[in-house]
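# how would this look folded up:
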Amino acid sequence: MTQGAQDSPGSGVPAARPRTLHVPQQPTAADVDRHETGRHEGVRGEHTHGERPAERRPVVQRASVRGQILDALRTALVAGELTPGEVYSAPALGERFGVSATPVREAMQQLALEGAVEVVPNRGFRVVVRDARELAELAEVRALIEVPVVLRLARVVPVERWAQLRPLAEATVRAAATGCRATYAESDRAFHRAVLALSGNAQLVRIADDLHRRAQWPLAGGRLGRLGHADLLADASEHTTLLDALVAGDLDVVRALVEEHFTGA
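Reported below is the predicted structural model:
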């Protein structure tokens, strides 16, 4: 998806530009006929007349389309392809994705619950405008939650458990090397989730991941904070350095690293 959109005549709602984000194509009725056992390619959209009987419907239903649209919209948010302050209509985004407006609207409603967008009656959804202060507040809250947990885990988690996280830490470095903020964002959250999961507290992991996701959204004007390639690499290297300290059991270094990590978040 390209950033922003052009206004459609008389509507005041940004219309679609040429599609760049990809959502798997929904199967046609002929596709369904060719795969009567339920195996199929693509993703099914909404109900249409002339569907096969229920026993012949593909396993993947509209919920999967909504989930894929939600993932695509989250990626577009992180990448700055949805501009803060702009209004996007579900029909226009649906045309861009090649699906109906319904799964887009449902995905946008979820983003509204997460605080990423707000509903604009009779127009669509406006991407929330955030400033540097909000980003700093999110970093502070994340630090209050994650720093003491990591320090506690550093005292009790066996070395071999930390060593098992090495592939995830190295994956963040590879993701940073691509220079793609959205790719790095997913890898970054995966590493943090894995660390916090060692606490055995699923609610902690869920809340911390939600805060982390919010911290990855762009600021007002579409600014993406620590966007540079070198900054992504530096952030990723902190993961591997932290893991080294955890494996070594060096609590002083661990404390310094986690506090610094969130200061620069």
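# CA only for contacts and neighbour counts going forward, please
Fine.
# Who are the contact partners of the nearest residue to V147 once chain neighbours are set aside?
For V147, ignoring the flanking residues on the chain, the nearest one in space by Cα to Cα, 6 or more residues apart in numbering is V258 at 6.1 Å. The contact partners of V258, by Cα atoms under 8 Å, 6 or more residues apart in numbering, come to V147, V150, L242.
# Residue nearest the middle of this protein, spatially speaking?
The residue lying closest to the centre of the chain (Cα atoms, centre = their mean) is R74, at 4.5 Å.
# Please, which helix or strand holds that residue?
According to DSSP states H and E, R74 maps onto helix 62-79.
# Can you say which helix or strand has the residue nearest to V147 in it?
helix 251-263.
# Any buried residues in that helix, and which?
V253, V254, R255, L257, V258, E259, H261, F262 (16 or more other Cα atoms under 10 Å).
# Could you also give me the structure for this second sequence? I'd like to compare it with the first:
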Amino acid sequence: MKQSTQGFARAGTPQRRTPPPGDAGVPAQQRAADALDGPRERDAAEPSARGEHTHSERPIPAPRPVVQRSSVRGQILDALRTALVTGELKPGEVHSAPVLGERFGVSATPVREAMQQLALEGAVEVVPNRGFRVVERGARELAELAEVRALIEVPVMLRLARTVPGERWAELRPLAEETARAAASGCPATYAESDRAFHRALLALSGNEQLVAVAADLHRRSQWPPVRRARAYLLADAAEHTALLDALTGGELDVVRRLVQEHFAGAG
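Model prediction:
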């Protein structure tokens, strides 16, 4: 028991022993003092003990900003989406990330990352050891996508027509007018982007973010591969947006139902 108590004293609070007379204890006392006081003195004296940089240390290089890489990937993703909508990347073609990287003047990495995102969206499919193949969709698949969009969006439109005040629909007028301008340009990629923006803003009034995300994914899938539309068709499609806003503002449920169903039927 005595040994245990002494051991605890040494482990908890170190005690300085007075050397007996005649013993060469001064060096030992000095060493004991160093053992007690030395570490605290060094902690206060050495900047490295406080986490400060010293001249003897090698500086750690700052990490490269991730935002820059994400920005490149985002730009490549937008460019690839445009190439898909315009038909520049044709259904059935296989493209490798290195070749596309040379085309865009970037490395293969952001291209590969963008292509993987497009694969998740159903625009391309991975071909092992070759690259990515642009998907081929027939008329039946496009019709099925249009039907699913109608099943989701028609009930939501009717509910919004009953609950959203008329002045809120006025906020969407600029987006409807933008689709008309995009249709007049005759550029399918420009119109596809403005069309998605209008539908996304309309559904956002439901307050259901998951609904908006699912509907946007279906909408984007229905635009690949591109269906060649005449400028007159795009203008008529854009005009339906304005007519739909008029019906929603007036609370004309029957007109809303008919317009939305016809709109999706034409999309197929």
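# hmm, back to that, kindly indicate which of the contacts of V258 of the first structure lies nearest G249 of the first structure.
L242 (10.4 Å; Cα to Cα).
# how much space between that closest one and W162 of the first structure?
Counting by Cα to Cα, to the nearest Å, the gap from L242 of the first structure to W162 of the first structure is 10 Å.
# Repeat that for E86 of the first structure.
Per Cα to Cα, E86 of the first structure is found 43 Å from W162 of the first structure.
# thinking again about what came up before, translate the residue nearest to the centre of the first structure into the numbering of the second structure.
Aligned by TM-score structural alignment, R74 of the first structure pairs with R81 of the second structure.
# Q164 of the first structure: neighbour count?
Residues within reach of Q164 of the first structure, counting by other Cα atoms under 10 Å, total 11.
# what's the distance between the aligned partner of it in the second structure and L205 of the second structure?
With TM-score structural alignment defining the correspondence, Q164 of the first structure maps onto E171 in the second structure. Computed as Cα to Cα, the E171 of the second structure to L205 of the second structure distance reads 11 Å.
# Aligned counterpart of E240 of the second structure in the first structure, please.
Using TM-score structural alignment as the criterion, E240 of the second structure maps onto E238 of the first structure.
# which residues touch R174 of the first structure?
Contact analysis of R174 of the first structure by Cα under 8 Å, 6+ apart lists nothing.
# Give me the mean deviation of the lengthiest helix in the second structure from the first structure.
Assignment by DSSP state H gives helix 139-163 as the longest helix of the second structure. Compared with the first structure after fitting, helix 139-163 of the second structure deviates on average by 0.3 Å (mean Cα distance after the TM-score superposition for the first structure).
# Quick check: buried residues in whichever helix or strand comes after that helix?
Next along the chain after helix 139-163 of the second structure, taking DSSP H and E as the criterion, comes helix 166-170. Going by neighbour count (16+ other Cα under 10 Å), the buried part of helix 166-170 of the second structure is G166, W169.
# What strand or helix carries the equivalent of Q116 of the second structure over in the first structure?
Applying TM-score structural alignment, one finds that Q116 of the second structure aligns to Q109 in the first structure. Assessed by DSSP H and E, Q109 of the first structure sits inside helix 101-114.
# go on, A234 of the first structure?
For A234 of the first structure, the host element (DSSP H and E) is helix 229-248.
# Relative to the second structure, what is the average displacement of that helix?
With mean Cα distance after the TM-score superposition for the first structure, helix 229-248 of the first structure averages 0.7 Å from its match.
# how about R206 of the first structure, what's its match in the second structure?
R206 of the first structure maps onto A213 in the second structure, by TM-score structural alignment.
# With E134 of the first structure instead?
E134 of the first structure maps onto E141 in the second structure, by TM-score structural alignment.
# What is the neighbour count of that match?
For E141 of the second structure, using other Cα under 10 Å, the count is 13.
# coming back round to it: export the contacts of V258 of the first structure to JSON lines and tack on neighbour count and distance to V117 of the first structure?
JSON lines is the format used below for the contacts of V258 of the first structure (neighbours: other Cα atoms under 10 Å; distance: Cα to Cα, whole Å):
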{"residue": "V147", "neighbour count": "19", "distance to V117 of the first structure": "29"}
{"residue": "V150", "neighbour count": "20", "distance to V117 of the first structure": "32"}
{"residue": "L242", "neighbour count": "20", "distance to V117 of the first structure": "34"}
